[in-house]
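Undergrad: Give me the fold of what follows.
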Amino acid sequence: MDERRRVLQIVGYSNSGKTTLLTRLIPLLEGTGLRVGVVKHDGGHDFEWDQPGKDTWRYREAGASLVAITSKTKTAMIEQRPLELPVLVQRLTEAGADLVLIEGFKREHFPKLVLLRRPEDEELLQSVSHLVGVVSWSADRKENVPCFHVDDVESIAKFVRERIQKDHPDEYKG
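TA: Coordinates of the predicted model:
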């Protein structure tokens, strides 16, 4: 199977609706039996996932390079270093993701759905690589790739599933 079919970036400018689209898309894809992994790009901020004062935070503050926590229902690991996107995609795939959705990372070279909220956002179509579709807030778009209205999440989910199913139609029946 073409592994790139298992990865899809959702890119757009700030406040274009990327997170909202993903939170609507994920349950539809998971509901068809796909295990979905997600990578979020934190554009220059130093995110804090841990809670100050908690044990895992204290371990990181003490200098641990890697800290993991696990329970009966979930596991999390924090690394004190940045990782390249292909490494994150590989890790999520190795952890069992059938599909990795990526929010952001406009300059990476995975297949992309570009989200256009405003007319001035259209310049993004010229600056990204591997464009496979457009999701827009306007009703009609004429592009050389599939175009979807932002509220037509069912069609977007179908498009994503079909990209995965193209090489192995029996693998995912959703």
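Undergrad: CA atoms for contacts and neighbours, from now on please.
TA: Fine.
Undergrad: who touches the helix or strand hosting Arg91?
TA: For Arg91, the enclosing helix or strand under DSSP states H and E is helix 85-94. Residues from elsewhere that reach helix 85-94 (CA atoms under 8 Å, 6 or more residues apart in numbering): Val7, Gly37, Val39, Leu99, Val100, Glu108.
Undergrad: Ok, stretch 142-149 next?
TA: Leu131, Val132, Gly133, Val134, Val135, Ser136, Trp137, Ser138, Ala139, Arg141, Ser155, Ile156.
Undergrad: For this protein, identify the residue most remote from the centre.
TA: If you look at how far each residue of the chain sits from its centre, by CA atoms, centre = their mean, the farthest one is Ala62, at 31.9 Å.
Undergrad: One more sequence to fold, the one below, so I can look at both together:
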Amino acid sequence: MKPPFVLQLVGYSNCGKTTLLTKLIPWFERKGLRVGVVKHDGGHDFEWDQPEKDTWRYREAGASLVAITSRTKTAIVEQRPTRLPELIERLAQAGADLILVEGFKREGYSKLVLLRQPEDQELLHTVSKIQAVIAWEPVKENKWPQFSVHDADAIAEFVEQLLAKQRED
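TA: Have a look, this model is predicted:
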């Protein structure tokens, strides 16, 4: 079994990462791929479960791990940070074919870099393994393939080519 293809979408806040991901996910799921997604909550302390509900109460009581399951889904909340490679391994074990990662700029996986404003282009010089640039306006640097943030189909087709190449290797 081939490991899943991991692709990071990186960019500054409000550049369109989440919006693009919500367009790419159904595109790949329709192609029969199991898509896993990892979101980096840079510096915030997100709330997963709702205050005063049972899982929240268990966590507030000090449980290190809280799980909830139903007929259609399961969630596990851990009271610790988890490194990206471990999250990727867990999604791979769960059967993901493609893992889309929002954020984690400094990690070493293939990346799509999203640029909203011209001054955001400095990001191109600080991240590794850039596969393409996705921008709101054309970018002068042409070292990498470029796509409009509004052309999700072309971006998905490009990612599909990257995935096919990884499967050949």
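Undergrad: Once they're superposed, what TM-score comes out?
TA: Once superposed, chain against chain, the TM-score is 0.94 (TM-score structural alignment, normalised by the length of structure 2); 168 aligned residues with a CA RMSD of 1.6 Å.
Undergrad: re earlier: and the contacts of helix 85-94 of structure 1, which of them are buried?
TA: Among the contacts of helix 85-94 of structure 1, those buried by neighbour count (16 or more other CA atoms under 10 Å) are Val7, Gly37, Val39, Leu99, Val100.
Undergrad: which residues touch the second one?
TA: For Gly37 of structure 1, the contacting residues are Leu92, Thr93, Ala97, Asp98, Leu99, Val100, Leu101, by CA under 8 Å, 6+ apart.
Undergrad: Repeat the analysis, applying 10 Å as the threshold.
TA: 7, 26, 30, 88-89, 91-93, 95-102 (CA atoms under 10 Å, 6 or more residues apart in numbering).
Undergrad: Repeat that for the third one.
TA: By CA under 10 Å, 6+ apart, the contact set of Val39 of structure 1 is Gln9, Leu85, Leu88, Val89, Leu92, Val100, Leu101, Ile102, Glu103, Gly104, Phe105.
Undergrad: Recalculate using a threshold of 6 Å.
TA: Each residue near Val39 of structure 1 by CA atoms under 6 Å, 6 or more residues apart in numbering is listed here: Ile102.
Undergrad: That one: what secondary structure?
TA: Recorded secondary structure, Val39 of structure 1: strand (DSSP: H, G, I helix; E, B strand; the rest coil).
Undergrad: if I look at it, how far off is Gln9 of structure 1?
TA: Between Val39 of structure 1 and Gln9 of structure 1 the computed distance is 9 Å (CA to CA, to the nearest Å).
Undergrad: shared neighbours of these two, which are they?
TA: Contacts common to Val39 of structure 1 and Gln9, judged by CA under 6 Å, 6+ apart, are Ile102.
Undergrad: From the contacts of Gly37 of structure 1, list the buried ones, please.
TA: Looks like the contacts of Gly37 of structure 1 have Val7, Ile26, Leu88, Val89, Leu92, Thr93, Ala97, Asp98, Leu99, Val100, Leu101, Ile102 buried, using 16+ other CA under 10 Å.
Undergrad: farthest-separated two in those?
TA: The span of the buried ones among the contacts of Gly37 of structure 1, defined through CA to CA, is set by Ile26 and Leu88 at 18.3 Å.
Undergrad: Helix or strand: which one has the most centrally placed residue in structure 2?
TA: Centroid check for structure 2 by CA atoms, centre = their mean gives Val101 as the closest residue, at 1.9 Å. Assigned by DSSP H and E, Val101 of structure 2 belongs to strand 98-102.
Undergrad: before we move on, what about Thr18 of structure 2?
TA: helix 17-30.
Undergrad: That helix maps to which residues in structure 1?
TA: Using TM-score structural alignment, helix 17-30 of structure 2 corresponds to residues 18-31 of structure 1.
Undergrad: Sort out which residues of that stretch are buried, please.
TA: Lys18, Leu21, Leu22, Leu25, Ile26, Leu28, Leu29.
Undergrad: out of these, who's nearest Thr75 of structure 1?
TA: Of these, the one sitting nearest to Thr75 of structure 1 (CA to CA) turns out to be Ile26, at 19.5 Å.
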